[in-house]
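A.B. asks: Next input, structure requested:
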Amino acid sequence: MTEIPRGTLPQATFFELVGGEDTFRRLVHRFYQGVADDPELRALYPEEDLGPAEERLRLFLIQYWGGPRTYSDERGHPRLRMRHGPFTVNQAAHDAWLRHMRDAVDELALDPAHEKQLWDYLVYAAASMVNTPG
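C.D. replies: Just a heads-up that it's a prediction; the model follows:
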């Protein structure tokens, strides 16, 4: 019997562990359902159709969590703060974004450890996008 060297077995990514593309598709779709009905947050999205924004966020999250690198292949480096710079992201927008994302995360019914890992990142990401006092 041949021994497998330590560290050579493939490790599942978070993306794979939580269900892959389908999970992120559901997360982001549910999030944008909330955005569509939120006048304050909806104002941050200049496109009439939220579909392209939904696709961008989905592809970003998939890549961030270890899935295909389609986001970077299509759009280059994420540069999230730069991309959000033209928009007024204040505390109210931050709170609304997290409120809709919380609803979306809850609907996934993830394993508690995975849910915490995802939520901790989303809270961090939301805070890092704030660029306007108030």
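A.B. asks: Could you use CA atoms for every contact and neighbour count after this?
C.D. replies: OK.
A.B. asks: Which helix or strand contains the residue minimising distance to the centre of the chain?
C.D. replies: Against the mean C-alpha coordinate of the chain, by Cα atoms, centre = their mean, the closest residue is Leu61 at 4.3 Å. Element membership for Leu61 (DSSP states H and E) is helix 51-64.
A.B. asks: To compare with the earlier structure, here is another sequence to fold:
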Amino acid sequence: MSEQTTYYELFGGEPTFHKLVHEFYRGVADDPELRAMYPEQDLEPAERRLRMFLEQYWGGPTTYSQERGHPRLRMRHVPFVITPAQRDRWLLHMMNACDTLDLAPELDNLLRDYLTRAAYSLVNAPEGADSPGLPQA
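C.D. replies: Model prediction:
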């Protein structure tokens, strides 16, 4: 990778991130347990936020920070109960979304590794915690 080339560009830019996140939210929409974690009736705002976040993380446009401030991934998720089972459901749909991309193996592995580590870092409740996805008491 040259100094001028970002991972965002290597991944294929906006079309790749749009497809990844759109496919992910198609899975979420059909998963009642995971869908319950998203309070908005329409998933499009959540889809847009995740897409902007991932694009910025991988070196693309900084729209996320311009509109929402510093990403603070863990802090933004603290109000929600996230159990290992919810993490696993999230990862299932995200890995299925990764399967729809045509990335080179090294880029595919890099993306999957990041998504897995990020998902594990957000778990903040033991299995069986009350009110999945809703603010903690």
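A.B. asks: circling back: in structure 2, point out the residues matching the helix holding Leu61 of structure 1.
C.D. replies: The alignment of helix 51-64 of structure 1 onto structure 2 (TM-score structural alignment) spans residues 44-57.
A.B. asks: mind listing what's buried in that stretch?
C.D. replies: 47, 49-56 (16 or more other Cα atoms under 10 Å).
A.B. asks: For it, give me the average deviation versus structure 1.
C.D. replies: Comparison of stretch 44-57 of structure 2 with structure 1 after fitting gives an average deviation of 0.2 Å (mean Cα distance after the TM-score superposition for structure 1).
A.B. asks: Just give me how far that stretch sits from the chain centre.
C.D. replies: The chain centroid and the centroid of stretch 44-57 of structure 2 are separated by 8 Å, computed with Cα atoms, centre = their mean, to the nearest Å.
A.B. asks: returning to that earlier point: with distance to Arg89 of structure 2 added, can I get the buried residues of stretch 44-57 of structure 2 in JSON lines?
C.D. replies: As requested, those are exported to JSON lines (distance: Cα to Cα, whole Å):
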{"residue": "Glu47", "distance to Arg89 of structure 2": "17"}
{"residue": "Arg49", "distance to Arg89 of structure 2": "19"}
{"residue": "Leu50", "distance to Arg89 of structure 2": "16"}
{"residue": "Arg51", "distance to Arg89 of structure 2": "19"}
{"residue": "Met52", "distance to Arg89 of structure 2": "22"}
{"residue": "Phe53", "distance to Arg89 of structure 2": "20"}
{"residue": "Leu54", "distance to Arg89 of structure 2": "19"}
{"residue": "Glu55", "distance to Arg89 of structure 2": "22"}
{"residue": "Gln56", "distance to Arg89 of structure 2": "24"}
